[in-house]
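J.: give me the fold of what follows.
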Amino acid sequence: MDTLVLVPLREIAGRPGGPNLRGVIIIDGLDECEAEQYHDTTSTGTRAKLTRTSSQDQLEILRVLQAAASDPSFPFRIIIASRPERVFREFFDPEKEPTSFAHKLDLHEDYNANADITLFLEAQFNQIRRRYQLSLSWPPPGAIQTLVGNASGQFVYAATVIRFLDMGHREPPKALLEAILKVQVTKKPTSNPLEQLDALYTHILESSPDPPLSVRWIRSIHSIHDGNHINAQLLVAFNINLLLQTDPESSEVEHLLGNLHSLVRIPPPSNQAATRYDFYHKSLFDYLGDPHRCGNLHVEWSDVRVFIWNAFVRACAREFLSASIFVLQDKSKSDAMIQGGCENQSSSPQSFLEFLIRLPTLRNMASSSAHSEVLPTPASADWWASLATAEVNRSGCLWAMFKEVHRFVSAALNLFQPFH
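T.: Coordinates of the predicted model:
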């Protein structure tokens, strides 16, 4: 920060007639910043353990921003938006920081969220009414007030309701709104301030033809995206679909997630080869991760891992059956393959094969936790070896090929040995 930012700003500030810099830096969702984790598969013991947490990274960011804001040459104001997690509460606590450098605005206490939510809902309902040519009497009297009360100051509730009414659902908005207004929260005593949001999430997820399977898809997509060890360009919806669908020719994704557009940003079919799935709000995974909140829709993380590994093994076997495996018959063919490489004969796009071969390297799919209900076959191993050989650096280096095979193939297949 000092060398790259503050020193140049000090030099500019010291020049006569220098530019009069002004501006605001806005950082939204700092609580969602997570520590970058790297798994060293060659290390054991304490060195192999993760040494940083997300809160430590967030605290470091806050201290860097504090140092910048406290420097007289720094011309920018900084606005940080975050959930009130412990690291932020303690950092901005005026009792611990008597000469506080920041002003805190608590949106739960100092901000009339209901007024803004009401304004938002009125504007959105007007748009929906015009788009679908609904009666001027829609929504019915009291509907907006009910939704504002249900939101309890949480804007995500109102935004989810509007997406549910307006994004690709098979039923008309009028019927969908009636269903939302009839949603009942649990009658058990609870201190959960998000019970209305939870009830809405439950209602939307249960509109899927197979809610438990839909939840497995959603959590698997989120887990794969969060893995950190796969090139972002490989994490497109097309590759995810090929992996998770039991039949690559089916439209399983539309069948399962077609009613869930208010929760998942699903790319149109024409753009799925270049666009990722996305999720509108982190609160969905807070809900799905808590069995007390999502009830029968809860899926254990161990079951999600098994679901992904099953898909991985199934894809390996499927790719082998559709491939024409290059068979080494003599030394001349072996030398030619090592020096010039061999073209992949799979029917799937190359990007999917690259995505598949890197899947076992996901940080949250470590080999120590791997388990599949479907064991890989020898044919799968042959296919993996063929693919790894074809994709190796074409420098003719046999050692590079050996490392490539062992890095991906052994990690992908040998980890299942304990379950034979």
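J.: going by C-alpha atoms from here, please, whenever you check contacts or count neighbours.
T.: Noted.
J.: from what I can see Val87 touches Ser55, true?
T.: Yes. Using CA atoms under 8 Å, Val87 is in contact with Ser55, at 6.3 Å.
J.: looking at it, Asp290 is touching Asn296, isn't it?
T.: No. Using CA under 8 Å, Asp290 makes no contact with Asn296, being 10.7 Å away.
J.: quick check: next helix or strand after the longest helix seen in the chain?
T.: The helix that spans the most residues within the chain, counting by DSSP state H, is helix 301-322. Downstream of helix 301-322, the next assigned helix or strand under DSSP states H and E is helix 331-340.
J.: can you name the element that comes right after that next one?
T.: helix 350-358.
J.: what's the angle between that next one and helix 301-322?
T.: Counting by axes from the mean of the first three to the mean of the last three CA atoms, to 10 degrees, helix 350-358 points 130 degrees away from the direction of helix 301-322.
J.: so which residues of the protein form strands?
T.: For the chain, applying DSSP state E gives strands covering 23-28, 76-81, 264-265, 278-279.
J.: quick one: list the elements packing against the last one.
T.: Looking back up the chat, that one is strand 278-279. Packing partners of strand 278-279 (3 or more CA pairs under 8 Å, 6 or more residues apart in numbering; DSSP states H and E): strand 264-265.
J.: please give me the structure for this one as well, since I'd like to look at both together:
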Amino acid sequence: MDWRIAAGSADPNPFASLDKLYQGILETSPDPVLAATWIEARSIMGNIEGEFYRGICETFPREAVFIFRRLSSLIGLVNSEGNLDLELYHKSLFDFLNGTQRSVALYVSPERARQFTWDRFYQVLRGMSKFSCTLAPLLYDPEVIDHTIRRRSQGEIGDSLPFLRDVCKHLYNYLDPHRTYGASDVDWWISHITFQEEPVE
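T.: Model prediction:
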């Protein structure tokens, strides 16, 4: 998709047609503002793996599919390497969403997107802190890992252990300074924050 501003154009919004197109497509999402928030949050979270990003953002299984299923002409849920992620097909879409005068009601500021990521990490932390701290040694127990891989290959469970470790690894970047964390939250995090190399077969 290649759009150029005509030289000497007097139009106050030379991208009006493109903006109308993007807005119309985005509004077919069940939650257009949340879709825009996910996109901005993905930019803020940088090099975090796409699958982990989706795990943090989703509040129910396959929420990404629910939000973006009608936006397939603009956004892919699998990146060029075949991994789960959020991939914009057109850079001009990101430019549109970052223009306060262009995206208007769909505009999500970096501050708002950052608060969204803080909220999601907080909710994930509060949800995970209910697990016993004795789970920590099991994360690197070879027998537990083998059993987990076997059950995962049979479709019985998801990638819960790697996800849990990644939460601990990235949490320090996403602690909300405006929230109160309980002692159980801190204890849970500290008990899981020591990382070792997984056994190599």
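J.: among the strands of structure 1, which is the most enclosed?
T.: Counting by mean count of other CA atoms under 10 Å, strand 278-279 has the highest mean neighbour count of the strands of structure 1, with a mean of 17.
J.: against structure 2, where does that one fall?
T.: Aligning strand 278-279 of structure 1 against structure 2 (TM-score structural alignment) gives residues 87-88.
J.: same deal with stretch 192-202 of structure 1?
T.: Under TM-score structural alignment, stretch 192-202 of structure 1 corresponds to residues 13-23 of structure 2.
J.: coming back round to it: so what sits against both of Val87 and Ser55 of structure 1?
T.: By CA atoms under 8 Å, 6 or more residues apart in numbering, Val87 of structure 1 and Ser55 have no common neighbours.
J.: residues in contact with the most centrally placed residue in structure 2?
T.: The centroid of structure 2 falls nearest to Tyr53 when counting by CA atoms, centre = their mean (3.3 Å). Applying CA under 8 Å, 6+ apart to Tyr53 of structure 2 gives the contacts 42, 45, 85.
J.: what's it aligned with over in structure 1?
T.: Using TM-score structural alignment, the equivalent of Tyr53 of structure 2 in structure 1 is Ile240.
J.: quick one: map Leu74 of structure 2 onto structure 1.
T.: Aligned partner of Leu74 of structure 2 by TM-score structural alignment: Leu263.
J.: am I right that that match is in contact with Tyr280?
T.: Yes. Leu263 of structure 1 is within contact range of Tyr280, at 6.0 Å (criterion: CA under 8 Å).
J.: the two - which one has more neighbours?
T.: Ranked by neighbour count (other CA atoms under 10 Å), Leu263 of structure 1 and Tyr280 place Leu263 first, with 22 against 15.
J.: how near is that one to Arg163 of structure 1?
T.: According to CA to CA, to the nearest Å, Leu263 of structure 1 stands 8 Å off from Arg163 of structure 1.
J.: kindly report the same for Pro173 of structure 1.
T.: To Arg163 of structure 1, Pro173 of structure 1 is 10 Å away according to CA to CA.
J.: which of the two has more neighbours?
T.: The neighbour comparison of Pro173 of structure 1 against Arg163 (other CA under 10 Å) goes to Pro173, with 21 against 17.
J.: got the contact list for the more buried one?
T.: Counted by CA under 8 Å, 6+ apart, Pro173 of structure 1 has contacts 128, 165-166.
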